[in-house]
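Visitor: Quick one, structure for this:
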Amino acid sequence: MDFRKRIEEKREDLIADLQGCIRIPSVYAQDDSGYPYGKAVQDCLEYMLDTARKLGFSVYNMDNQLGWCEYGEGEEMAAVLCHLDVVPEGDGWTVPPYEGLVADGRIYGRGTMDDKGPAMAALYALLALKESGAELKRRVRVIFGLNEETGSADMKYYLKHGGEVPVMGFTPDGEYPVINGEKGLVNETFACRFRQSGEIRLAELEGGEAHNIVPAEAHVRLSCPRELAEQIAAMQEEKITCTLTEDGVRIEAAGVSAHGGTPWEGENAIGRLMLFLNRLPLTGELAGIVRLLAEKIGMECDGASLGIAIADEVSGGLTMNLGVVQGSVQGEECEIHVKLNYRYPVTKSFEDCGPKVEAAFEEAGFRSVSLNHKAGLYMEPDSPLVSRLLEVYARCTGQEATPKCIGGGTYAKMMPNTLAFGPIFPGDEVREHKPDEYMELDRLIDNAEILAQAMYELAR
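Guide: Now for the predicted structure:
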């Protein structure tokens, strides 16, 4: 079945609709809107459902947790799981993050790759399937999730409240040819409250945007005697900037942002800051906290100093990202929050790493205040779903297709009978969660074609 021509005919409409979606800054927010994931995320859902309705599909909103459009008939259903929420834009952009700028054959903006571009491509792929008049034995449902980046509570709600489970499905939120394994994913937040003492005291501490983004910037403001502040400011360290203040010194650390699943592609500014602070004559609980973050994590990506550098032949080694640090001060009382993201190999378990992480933080005075854990996913290479998706990719691209395992986490962990399929092609740069995120317009069309073919193969 040839879907390319139909998709090319709708090329300008597809791009325009994607631009409208990108212009909605759908970052999770706990606001007063009454919507589960915030007003902006809700606006994005309504935009996408309106777009699907405009294209002639029946749509459904499931209690503002997620929505979908559907085509075809039959007792069984094949699903495409997309998400409309995005991570915060962060720093370092040279183009507007929420404009949908089209230039030099690319469309720029937060979500173009992860996952608004693939979501809109899936919608237009479904339109091509509908207009082709292909005979299908199963319905095809394109689901628009709203909470993939911060816990996947939407998919938990869907399954708990009677959402139909697909016979086969995929999420266009990974890589080609097909992802048959995803590492176990842990997002954990730790907190420590203590009373300050000593000559050097914390006045402000902040770095990072989210668990799953390598932080590009972190800073701390310390209060201390002038002579000591001058000594600190005179210390030399690459990508560290010290500025004297009225009551002490401000220290800034620079890094390079990257996706939390590939932390080695970035440079962790929080880790760099902690390594610098660990050189200072800190005392009390603050010294212990800095020592933990510097000596047990620092700028490491594999958890070696925490004793959790585990690996397997199928998916490689564990990855660790120190994503966020925040410190608040009221008088002599100080509270510090730390957010970690780590991903363990598909043949391992949380018990192989989680207890060691928690023990190290507890020893430094922290307590765990939130834990989101998604167990690993692995499907054998010769399984029917893997085989069909590999065949689609090979047919559409003419390239050899071998499944792979990744550190990224997708909705495939949450929904039975589902794997990640696209949108990143072998050899292409991984641009999710980075500044100046973009998708080539030709790649947008390539994805829509492959997704349409995959829908057809799973539903016929």
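Visitor: Only C-alpha atoms from now on, for both contacts and neighbour counts.
Guide: Noted.
Visitor: which SS state does E204 fall under?
Guide: Following DSSP: H, G, I helix; E, B strand; the rest coil, we place E204 in the strand state.
Visitor: what about it, neighbour count?
Guide: E204: 17 surrounding residues under other Cα atoms under 10 Å.
Visitor: Now do the contacts for it.
Guide: Going by Cα atoms under 8 Å, 6 or more residues apart in numbering, E204 touches 220-222, 327-329.
Visitor: quick one more, to check against the first:
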Amino acid sequence: MTLLQETIDLLKKLVSYHSYPTSNTTDQEDILDFTLEYCSELGFIVKKVTSTLGWVQLGVEGPLVAFPVHLDVVPPGNGWATNPFTLVEQDRTLYGRGVYDNKGPVSVMIVLLNELRKRNREDVRLRVILGAQEETGMECIQQYILLEEKPVTGFVPDAMFPIVLGEKGRLHLLLESKEEITWLDEILVGEQVNSVPDRATIRVKNKQELDRIDLTGVSSHVDEMLVYQGVSAHAAKPSVGKNAFFVLMAAIDPSIQSDKMKNLLQFSDLNGEGIGLSCPESRFGNTTVNAGIINFKENKWHVEVDIRFNNKLNQEIVLRKIQQFFSDWTVKVLNAKDVHLVENRHLADQLISLYRRYYPTDQTEPIYMGGSTYASYFDNFTAFGPRFPDTRTHAHGKNERMKLSDLEKLIQIYKDAIQIVIEEARKI
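Guide: Just a heads-up that it's a prediction; the model follows:
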């Protein structure tokens, strides 16, 4: 069986798991258990550390090399042309939630390390770290840092080529407040803070209130309940999507908008300019703000916001600005990470050179991005692939996809990249 077919066979199994926290399943732990058992049967050393963290390893001696990956995904959203949890091949393209982010790369790395296992000649330990909370705060990888051995080198196959040398800092905030709105029963928007919500549901207390709401953009209307549609996207690039909450707000007559609703309109400025957070920088670009979850129920607001910032800002400045503009809200930090910059570029430059050998015409500069990967938690780790420049993956959106030709390229590049990392480990 070819490496490509082995990868597809494993990917088919991984895609079938609804491994996100609001799926009402145990799939985040189940997919970890499956992967550990799968690798154990192949002959790897495996360890389950927590219900959302484990690792598989080749070798028992020598320096430790690691490739952190994640098994969880964001919710599928709406409007898929295929079942998001069934791997479908159409026109030599694979469709399914996670084929790029990050179950495809997981499959590639396991298949490639299994090929090395069959040779059994390595004098380093090669470890694939498996997390299942990457999309919801990365507590799993934080636990790894506390509990497990740190690798001497490696890379994270979870971003884009040619390489990522920097990642923005990030704050995941919870804003809560009470407010009595006489005409409103509830608003429900979003499932995960790091995705632009593509669906907003509003339920009013009586049908007469619908006279002051524009029904033009309604996708569903049942009695006192209305549903408005947006466009999902990754929170690192909220301008690519359309937040369904603001679609809803545009439909509500300003005369009945509450004070708290007007507060939340501050987040419609996706660079945070209105609250003093806009701060462009040449490498990272500007601040991004994504109100990923906005719920109002029983006269209580529950709002979760994803804010990503460059090295001109820090957590304290961002938090102070939010508290200033939302002074009558309770503001809590649910998760945070600082800006990640690769200071030692020795391995990174080798990986870039490897990529250039395969794609000499692509002279894309190294990337500094808003997205977050596990690389942030390991000194001088880079995110290396899997997305090729000018390739639309639709990750975090509907119809996530990967061309078979791109998967074949990934197998070739990562096979060589693993050897580069092994050689680097031998020098340490």
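Visitor: what TM-score do we get after superposing?
Guide: Scored by TM-score structural alignment, normalised by the length of structure 2, the superposition of the two chains gives a TM-score of 0.92; 422 aligned residues with a Cα RMSD of 2.3 Å.
Visitor: which among the contacts of E204 of structure 1 end up buried?
Guide: For the contacts of E204 of structure 1, a burial check counting by 16 or more other Cα atoms under 10 Å picks out 220-222, 327, 329.
Visitor: The residue nearest the centre of structure 1: helix or strand, and which one exactly?
Guide: The centre of structure 1 sits closest to E149, judged by Cα atoms, centre = their mean, with a distance of 4.9 Å. For E149 of structure 1, there is no host helix or strand (DSSP states H and E).
Visitor: Give the equivalent position in structure 2 for it.
Guide: When structure 2 is aligned by TM-score structural alignment, E149 of structure 1 is paired with E135.
Visitor: contacting residues around that match?
Guide: 72-74, 194.
Visitor: Which two among these are spaced furthest apart?
Guide: Longest distance between any two of these is 13.0 Å, between D72 and N194; criterion Cα to Cα.
Visitor: circling back to that earlier point, so which of the contacts of E204 of structure 1 persist in structure 2?
Guide: Counting by both residues aligned by TM-score structural alignment, their matches' Cα atoms under 8 Å, these that remain in contact in structure 2 are 220-222, 327-329.
Visitor: And the helices in structure 2?
Guide: 3-15, 27-42, 103-119, 139-147, 244-251, 259-264, 315-325, 346-358, 404-427 (DSSP state H).
Visitor: Kindly reformat those helices as TSV and extend each row with distance to E89 of structure 2.
Guide: Converted to TSV, the helices of structure 2 look like this (distance: least, Cα to Cα, whole Å):
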stretch	distance to E89 of structure 2
helix 3-15	10
helix 27-42	22
helix 103-119	14
helix 139-147	32
helix 244-251	31
helix 259-264	42
helix 315-325	43
helix 346-358	25
helix 404-427	9
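Visitor: just so I know, which of these lies nearest G62 of structure 2?
Guide: helix 404-427 (8.1 Å).
Visitor: Surely K178 of structure 2 and K300 touch.
Guide: Yes: judged on Cα atoms under 8 Å, K178 of structure 2 makes contact with K300 at a distance of 4.4 Å.
Visitor: Show me what V290 of structure 1 aligns to in structure 2.
Guide: Applying TM-score structural alignment, one finds that V290 of structure 1 aligns to M261 in structure 2.
Visitor: What of L126 of structure 1?
Guide: Per TM-score structural alignment, L126 of structure 1 is aligned with L113.
Visitor: And the closest residue to that match other than its chain neighbours, how close does it get to D253 of structure 2?
Guide: Computed as Cα to Cα, 6 or more residues apart in numbering, the closest residue to L113 of structure 2 that is not its neighbour in sequence is L58, at 7.2 Å. Using Cα to Cα, to the nearest Å, L58 of structure 2 is found at 62 Å from D253 of structure 2.
Visitor: Over to T287 of structure 2?
Guide: For T287 of structure 2, the distance to D253 of structure 2 - Cα to Cα - is 30 Å.
Visitor: Of the two, give the one with the bigger neighbour count.
Guide: Each of T287 of structure 2 and D253 has its neighbours counted (other Cα under 10 Å); T287 has more, 26 against 12.
Visitor: The alignment partner in structure 1 of that one: what's it in contact with?
Guide: Per TM-score structural alignment, the equivalent position to T287 of structure 2 in structure 1 is L318. For L318 of structure 1, the contact set (Cα under 8 Å, 6+ apart) comprises 302-303, 308-311, 342-345.
Visitor: Could you identify the buried members of the residues you listed?
Guide: By neighbour count, with 16+ other Cα under 10 Å, these hold 302-303, 308-311, 342-345 as buried.
Visitor: Show me these that map onto strands.
Guide: Counted as lying in strands by DSSP state E, out of the buried ones among the contacts of L318 of structure 1, are 311, 342-344.
Visitor: Quick check: the two most widely separated of the residues you listed?
Guide: Greatest spatial distance among these (Cα to Cα): A311 and Y342, at 12.9 Å.
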